[in-house]
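1. Sequence and predicted structure, then a few things I'm wondering about:
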Amino acid sequence: MNRQTEILAASLDPQAKEWWRGAVIYQIYPRSFRDSNGDGIGDLKGIADNLDYVASLGVDGIWISPFFTSPMKDFGYDVADYCGIDPSFGTFDDFDQLIERAHALGLKVIIDQVYSHTSDEHAWFQESRQDRTNPKADWYVWADPKPDGSPPSNWQSVFGGSAWAWDGPRKQYYLHNFLEEQPDLNVHNRDVQDALLDVARFWLDRGVDGFRLDALNFSMHDPEFRDNPPSGASMEQVTRPFDMQIKIFNQSHADIPAFIERIRETIDEYPDRFTVAEVGGPEPLEEMKAFTADGKRLDSAYNFDFLYAPDFTAERIKASLGNWDGTPGEGWPSWAFSNHDAPRSTTRWMGDADYGQMARLAMMVLLSLRGNPIIYQGEELALPQGEVAFEDLQDPEAIANWPHTLGRDGSRTPLPWVKNAPQAGFSDANQTWLKVDPVQAERAVDQQTDDDGSALNHTRRLLALRRSLPPLISGSSELLKTPCDIIAFIRRTENQAVLCAYNLGSAAYQWTPPAEFAHSNIVVSEAVGDGSAKLTELMPPHSGYWAVKKGA
């Protein structure tokens, strides 16, 4: 059996036993999705009441960002109680009704798990900091100062400044890779691992279908506290000291995969569940593959190949696809162009292109990549990055880096539902936690629902078509040789092949499709509106199509 046959055989009808393989996930940022009680903050009931809209898109499941008990220093990623629901989001009854409603609509429900750190208000940390001998004394990363009183290492926080904070009660430093209010758990400790796995069981018992694991490569540190070497970047090249180091010792520890295997063993106690890891960093590929290897760790992982990318080029896509060619034992990738941590992709990538065209093209590319596409709320509406004035910023990272980055608040502005309603239909409150952007309100759901040419209905058509084409869900992917601004690949199952071709440049290109697709039908097109159009060798700028092999 040759390698191409091995890859193809591995791709045959995996969905019969793995619903998640090729599933499209819709990410919901609950604070900004919809407010049901008029306090200006989106909530669980607001999600449940509007799942019909999500289901109408044609996605397979939802991922809900954190709604756990939290002081909201980092808006839910600072967890004060892993098994509690913050009152601002609702109650367990609300959550149970959300699960019931989602499952009735055929939607899976994935939630976040944050195993790297907690809030400093978590009961575990409050006990740990009391002294050096209590039962949870070693549940967090504590270290004595150097002889001169300085921190144990040179490690830098993602949000700026030292990753070490002095704690008076313990007379020691504690590690925080993110905010000072987010102390890092000592996941080397087996008791900590056991406690986290019990948290996973708690939510699995409540009916969730899987987890997105936040910042997983930050979950273990170098116990010797060795200094990170410099990256060679200067402050003129970066916006934070964190990027001036090669993060060898404060993340990406070699023992993380063993903990992941324990996570997998726990997940396997519950059938048909799905796990996807967030893997950040400048060179995440090795970790992504380690975290998803051999079917005994996580199901999938995604990185920031596209989330922070300043442009959308054929070269960038080729590089990313080339890293995931379906080699036996390789995990299954997931892809996101936008999310709650990154400025919206259409604003980053628009350039001189027509805004609507670029948004439609990006959605088309996302839905054709081999893996799991993750659509961030509002991406189906082609929302631009929200404008947030400095005095209205909430995100600590945005405030710290103003005005050098677009920040995260602009991707978290409330979802617009009704253009001419107060707060664009998001809330009945006089003031919302972030202001509604009037420019985004122009693209509200009600403005696009009955417009056949809208980004919303374009997304619905793409998703419906994708469901009818098995190669786009679970097929292999063969990258083709193309001119510089053209990206083309063939998605293939045993019985069908689909050619996906895109011109991401601002000029038309001559490109001859493979002979096997001669005279094939274009089933969807950015450049040509006629769904029965034939392939041509001229690709207009910012255009693309999916073509089904004739006779397939």
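-> Yep, it's here.
2. Every contact and neighbour count from this point should use C-alpha atoms.
-> Will do.
3. ok, the spatially closest residue to Gly280 that is not a sequence neighbour - how many residues close by?
-> Among residues not flanking Gly280 along the chain, Asn303 sits closest, at 5.6 Å (CA to CA, 6 or more residues apart in numbering). Residues near Asn303, counting by other CA atoms under 10 Å, number 22.
4. cool, the one 10 residues further on as well?
-> Residues near Thr313, counting by other CA under 10 Å, number 17.
5. Would you mind confirming that it makes contact with Ser506?
-> No - at 10.9 Å, Thr313 does not count as touching Ser506 under the criterion of CA atoms under 8 Å.
6. residues contacting the residue nearest to Gly280?
-> By CA atoms under 8 Å, 6 or more residues apart in numbering, the contact set of Asn303 is 278-281, 284, 288, 335.
7. go again using 10 Å as the cut-off
-> Shown in contact with Asn303 (CA atoms under 10 Å, 6 or more residues apart in numbering): 277-285, 287-288, 333-336.
8. Second structure for comparison follows:
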Amino acid sequence: MNQASPISPMPDKDWWRGAVIYQIYPRSYQDSNADGIGDLRGITARLPHIASLGADAIWISPFFTSPMKDFGYDVSDYCDVDPIFGTLDDFDLLIAESHRLGIRVMIDLVLSHTSDLHPWFVESRSSLTNPKADWYVWADPAPDGTPPTNWLSIFGGSAWQWDTRRLQYFLHNFLTSQPDLNFHNPEVQDALLDVTRFWLQKGVDGFRLDTINFYFHDKHLRHNPALAPELRNAQTAPAVNPYNHQEHLYDKSQPENLEFLKRFRAVLDEYPAITAVGEVGDSQRGLEIAGEYTSGGDKVHMCYAFEFLAPDALTPVFVKATQEKFQRVAPEGWACWAFSNHDVMRHISRWGSNVHDVAGYAKLLSALLMTLRGSVCIYQGEELGLPEADLAFEDLQDPYGIQFWPNYKGRDGCRTPMVWEKAAPNGGFSLVKPWLPVPANHLDLAADAENGEPSSILNQYRQFLAFRRRHPAFAKGEIEFLEAGNEVLSFTRMHGNEVLLCIFNISEHSVVAALPEGSWETLDGHGFQSEQNERNISLSAWGAWFARRT
């Protein structure tokens, strides 16, 4: 098994470039105190699994004090741990053990909005003249009493909520209980930078920035234009959501954000080897925005857009187009790619509902993700090949799914508990009934069941992360596409004197792919079957082949 060395006191400041980051949704990772909810001590207990996988870092979704209307993404205290997850001392232990195992720790900062129970908002809504009156986005109604703009919430309906205390509307891009902070106020920026310093002083190695392009709104409160029907898609919001009917020119992605990100980066640069990855939620300009936010070396280090989180299955043409577009719009930038996370249907189900060899498909996708140019996020359970859970309406917890049921079932299906032990109650996650049920079809994929099977998806992930670590071209190198047809995708990765060739068969039947000119030495196939002759390579269904130029 892979085992990294303890974090050095003088770490590589560019460790993030090409890093593999393992995302943990803390409610669902490991329950250590038998209350049905995962917690920080549970994460610490399971760190050896992540170390054995070979991940460079973990990203922990929010564990801050919260009323949990949006399960931690509604923060009521940025500088404390919610009691359901543990204490600050528990977090210190998690940091120490992670670093001992050679794993860096990134945490999820939700800066665009808070809970309506946050003391800042409680004060802000109390009057028009209190010291924090301008810390959130307030606006008078239109003359007819309707909201000041036509902006829509991602969770449905208007993005404006009437407040009977101030007799004004406040902006909420998400739930009505998640008011948006006013980043045009320098005091707000200063307060959030102080939060950032607090966690840096606790020893974190970086941040995932939730909804990074939602920080600023248009100061002039202009209406968003309609979006032509043929341009609507379901990347930022599900297809049933009217949010997709607007071109979101004014409620997010404002130019002022660049200056704030420079201020944020300056704080990070006060500490050695810190990184930040931003989540860019924009269906029309996601890659362009990611390019802007990662350019120049003075903003965030990397961003991920929603291209590979989209519903449509990956094709060679789409992969090539997405990679090449990012290189074109972000020549100085750096991407971080993910196929799954806590907000979208797990990719095995999203793209593979009609696939017969699901395990073969999962292995092919993992190999592809690990060889694209950029850093990588793996979502917990992805390494086991977990499919989306099919939950009954009465089991749902996610307000998003409850709002749009049944045509959109929300995010609970990708948030069910991690399965550790096939024969244990609740898959070894908890001794009591978990906050979400453990699907029966997940138990055969439990970590202990896959550990002892050399050809399992879990062991393929381990082997491939080790393969990636042995070849710096995968993590740091350039990429050049050679073919992107209906089934075959091929490209080279280049770093220093090393040139690696990657060929993928993204189909359910065998194919023959042409080899480029030159002499190629086959590298370990990691379970993929292939036959090579002088000028061609034969690949099995969902097959791949890797070689080095000699």
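-> Here it is on my side, so go on. Just so it is clear, the structure is predicted and the values come from calculations on it, not from any experiment.
9. which among the contacts of Asn303 of structure 1 end up buried?
-> Buried subset of the contacts of Asn303 of structure 1 (neighbour count, 16 or more other CA atoms under 10 Å): 277-281, 284-285, 287-288, 333-336.
10. What range does stretch 147-158 of structure 2 cover in structure 1?
-> Mapping stretch 147-158 of structure 2 onto structure 1 (TM-score structural alignment) gives residues 151-162.
11. quick one: contacts for Lys202 of structure 2?
-> By CA under 10 Å, 6+ apart, Lys202 of structure 2 lies in contact with 88, 91-92, 95.
12. For those, which pairs are in contact in structure 1 too?
-> Retained in structure 1: 88, 91-92, 95, out of the contacts of Lys202 of structure 2 (criterion both residues aligned by TM-score structural alignment, their matches' CA atoms under 10 Å).
13. Which one of these sits in the busiest neighbourhood?
-> The member of the kept ones among the contacts of Lys202 of structure 2 that has the most neighbours, counting by other CA under 10 Å, is Phe91 with 23 neighbours.
14. and that one, what pairs with it in structure 1?
-> Match for Phe91 of structure 2 (TM-score structural alignment): Phe95.
15. Would you agree that match is in contact with Pro30?
-> No - between Phe95 of structure 1 and Pro30 there is no contact under CA atoms under 10 Å: 12.0 Å.
16. Touching both of those two, which residues are there?
-> Residues touching both Phe95 of structure 1 and Pro30 (CA under 10 Å, 6+ apart) are 43-45, 47, 67, 89.
17. quick one: the match of Phe91 of structure 2 and Gly46 of structure 1, what's the gap?
-> In this view, Phe95 of structure 1 and Gly46 of structure 1 are 11 Å apart by CA to CA, to the nearest Å.
18. Please apply the same query to Ile110 of structure 1.
-> According to CA to CA, Ile110 of structure 1 stands 17 Å off from Gly46 of structure 1.
19. Could you pull out the strands in the stretch 101-250 of structure 1 for me?
-> Here the stretch 101-250 of structure 1 has its strands, by DSSP state E, counting those that start in this stretch, at 108-114, 142-143, 164-167, 172-175, 210-214.
20. ugh, wrong one, I meant the stretch 401-550 of structure 2
-> 478-484, 488-495, 498-505, 511-514, 520-522, 530-532, 536-539, 544-549.
21. Can I get the ones you listed in CSV including distance to Asp269 of structure 2?
-> Below are the strands of the stretch 401-550 of structure 2 laid out as CSV (distance: least, CA to CA, whole Å):
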stretch, distance to Asp269 of structure 2
strand 478-484, 26
strand 488-495, 27
strand 498-505, 32
strand 511-514, 46
strand 520-522, 42
strand 530-532, 47
strand 536-539, 46
strand 544-549, 37
